[in-house]
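Asker: Quick one: sequence and predicted model below, then my questions.
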Amino acid sequence: MVDTTLPLHAHGTADADQAPPGGYQFYLTEEVHPQNGTLLGFWLYLMSDCLIFACLFAAYGVLGREYAGGPSGAELFELPLVALNTSFLLISSITYGFAMLQMQQNRVASTQIWLAITGVFGAAFLTVELYEFAHLIHEGAGPQRSAFLTSFFSLVGTHGLHVTFGIIWLIVLMTQVARHGLITANKRRLMCLSMFWHFLDVVWIGVFTFVYLMGSLP
């Protein structure tokens, strides 16, 4: 019988010096990971990210009409282009959902395909957003032009940075899945990225409504 009263070190081994003659030692071979611990921690991170975006939305709400004699949102925003960009991000959320369904059935190839499609739509979203920023700066409507544009670039740019990091994370996870398959750790990581990606969609819906649609009103 294993003597469970022996003291354990951090690596899960009993102290040989304190073991009685003829005593037993044992090793913890399984991964020591609290069930759902990572997901709980990631939820806490998303809540902190919500506070960041809440501050940026609040700043835009205060400064969104401070044009300093410069152009307003109604003069600058191209709603058809923004609507197309919104569709790219929303479709990427759907394709990621398909990837998660394939992951639950342990289909590595199908999961990788849907993840790649998600990355393509995410990259298309970033491309259009960068084009919009470049066009505004070319027209003299950079972030230094007015408080309105400062708050606009801060909010939309922060969201764009999150999408950029999400795509990098996606590429890293696709590499991990290609090397190790859909092991438990990779499934957990894909679940965390799923929450992050859908969170960005929800934030963008707020940006599209609060910044672009309301900003286009006279």
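Answerer: Yes, it's here.
Asker: hey, let's count contacts and neighbours off CA atoms from now on
Answerer: Fine.
Asker: ok, the spatially most central residue of the chain - contacts?
Answerer: Ranked by distance to the mean C-alpha position of the chain (C-alpha atoms, centre = their mean), the top residue is Phe196 at 3.4 Å. For Phe196, the contacting residues are Leu46, Gly166, by C-alpha atoms under 8 Å, 6 or more residues apart in numbering.
Asker: Would you mark the buried spots in the host helix or strand of it?
Answerer: Per DSSP states H and E: Phe196 is located in helix 184-207. Within helix 184-207, the residues that count as buried by 16 or more other C-alpha atoms under 10 Å are 186-187, 189-194, 196-198, 200-201, 204, 207.
Asker: Beyond that helix, next helix or strand please.
Answerer: helix 214-215.
Asker: Run through who's touching that next one.
Answerer: Gly64, Ser72, Gly73, Ala74.
Asker: do you know how far the third one is from Phe152?
Answerer: What it means is Gly73. The gap separating Gly73 from Phe152 is 9 Å, by C-alpha to C-alpha, to the nearest Å.
Asker: And the two? Which one has more around it.
Answerer: Phe152 (24 against 21; other C-alpha atoms under 10 Å).
Asker: so what's that one up against?
Answerer: Counting by C-alpha under 8 Å, 6+ apart, Phe152 has contacts Tyr60, Gly64, Pro143, Val211.
Asker: Okay, and it sits in which element?
Answerer: Per DSSP H and E: helix 147-180 holds Phe152.
Asker: try it against this one:
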Amino acid sequence: MDRCEARPSGAFVAMAQQREAVRLGMWLFLASEAMMFGSLMLIAWYYRLQHPAGVGEAVAGLHRWLAAWNTLVLITSGLCMTLALEACRAGRMQPLLRGLNMTVLLGLGFLAGKVLEYTLEYREGVLPGFGLPSPVSEPSARLFMNLYFCSTLLHSLHLLIGVGLVLYLRIALGRGWLCLPANALRLEMTGLYWHLVDGIWVLLFPVLYLVGG
């Protein structure tokens, strides 16, 4: 593996200090993201308790098997990212690049599955604000579909950002624009972000697709 020494930036006197500051900032950012999605999940659960019939009608029209497949795809992408991080720590470039390749491909596969799901919902008229007249009759069911669409679209945007970050690292490491171990921290922070997006979906799936079904 092509190696280079890690040097602290001008604001820090040692790499250990810089690493701790970066990790703290990243964890604070991840905590804020988790609280945002956590609020959406709490709203979904509360809404289920208040309007069980409407939520049941909305959930019955969702493509839960496609979402379940997407969940498996995203969990596998998290495993690939973990293997890439382990390869980085072991100083093995080719397994690292393969792990990043698979992470990107599986992330894109998830997004493709979500586009397919939105397309089906558009044709069925249940996608809020789009498509044919909605067959959903209950106002509470329509409100739940709005919550579903906002939550899943927001998650997909986060995943798209994650795919872009991982793809950049794959290209930069493969072409020698970045070297290790100096830039290992970038890979670690990107891995944390990816696992957050992965974990959020693992919680969103039962909250949106199974609750009230």
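Answerer: Perfect, thanks for sending it. Quick caveat: nothing in here was measured; it's all calculated off a predicted structure.
Asker: hmm, back to that, mind checking what the residue nearest to the centre of structure 1 lines up with in structure 2?
Answerer: Here Phe196 of structure 1 is matched to Tyr193 in structure 2, going by TM-score structural alignment.
Asker: ok so, going back, any idea how far the helix holding Phe152 of structure 1 is from the chain center?
Answerer: 7 Å (C-alpha atoms, centre = their mean, to the nearest Å).
Asker: what do you get for stretch 33-47 of structure 1?
Answerer: Chain-centre distance of stretch 33-47 of structure 1: 14 Å, with C-alpha atoms, centre = their mean.
Asker: swap in stretch 84-95 of structure 1?
Answerer: So, by C-alpha atoms, centre = their mean, the centroid of stretch 84-95 of structure 1 is 14 Å from its chain's centroid.
Asker: Which stretch of structure 2 lines up against it?
Answerer: Using TM-score structural alignment, stretch 84-95 of structure 1 pairs with 69-80 in structure 2.
Asker: got the buried residues for the matching stretch?
Answerer: Residues of stretch 69-80 of structure 2 classed as buried: Asn70, Thr71, Val73, Leu74, Ile75, Thr76, Ser77, Gly78, Cys80 (neighbour count, 16+ other C-alpha under 10 Å).
Asker: Return the residues in contact with the first one.
Answerer: Taking C-alpha under 8 Å, 6+ apart as the criterion, Asn70 of structure 2 is in contact with Gly109, Phe110, Gly113, Lys114.
Asker: For Ala112 of structure 2, see how far away it is.
Answerer: 9 Å.
Asker: follow-up on the earlier one: so which of the contacts of Asn70 of structure 2 belong to helices?
Answerer: If you go by DSSP state H, the contacts of Asn70 of structure 2 have Gly109, Phe110, Gly113, Lys114 in helices.
Asker: now that we have those residues, which one has the most neighbours?
Answerer: Ranked by neighbour count (other C-alpha under 10 Å), those have Phe110 at the top, with 23 neighbours.
Asker: how much space is there between the equivalent of it over in structure 1 and Gln112 of structure 1?
Answerer: By TM-score structural alignment, Phe110 of structure 2 lines up with Phe125 in structure 1. For Phe125 of structure 1, the distance to Gln112 of structure 1 equals 20 Å [C-alpha to C-alpha].
Asker: Equivalent analysis for Ser93 of structure 1, please.
Answerer: 15 Å.
Asker: Just give the number of residues close to the equivalent of Phe37 of structure 2 over in structure 1.
Answerer: Correspondence of Phe37 of structure 2 to structure 1, assessed by TM-score structural alignment: Phe53. Using other C-alpha under 10 Å, Phe53 of structure 1 has 18 other residues around it.
Asker: Columns distance to Cys88 of structure 2 on top of the ones in helices among the contacts of Asn70 of structure 2, output as CSV?
Answerer: Output for those, formatted as CSV (distance: C-alpha to C-alpha, whole Å):
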residue, distance to Cys88 of structure 2
Gly109, 24
Phe110, 25
Gly113, 30
Lys114, 31
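Asker: which one of those residues is nearest Leu178 of structure 2?
Answerer: Relative to Leu178 of structure 2, the closest of those is Gly109; by C-alpha to C-alpha it sits at 26.6 Å.
Asker: Tell me the spatial nearest neighbour of that closest one, not counting adjacent residues.
Answerer: Val73 (7.4 Å; C-alpha to C-alpha, 6 or more residues apart in numbering).
Asker: before we move on, the earlier item: after superposition, how close is the helix holding Phe196 of structure 1 to structure 2?
Answerer: Comparison of helix 184-207 of structure 1 with structure 2 after fitting gives an average deviation of 1.3 Å (mean C-alpha distance after the TM-score superposition for structure 1).
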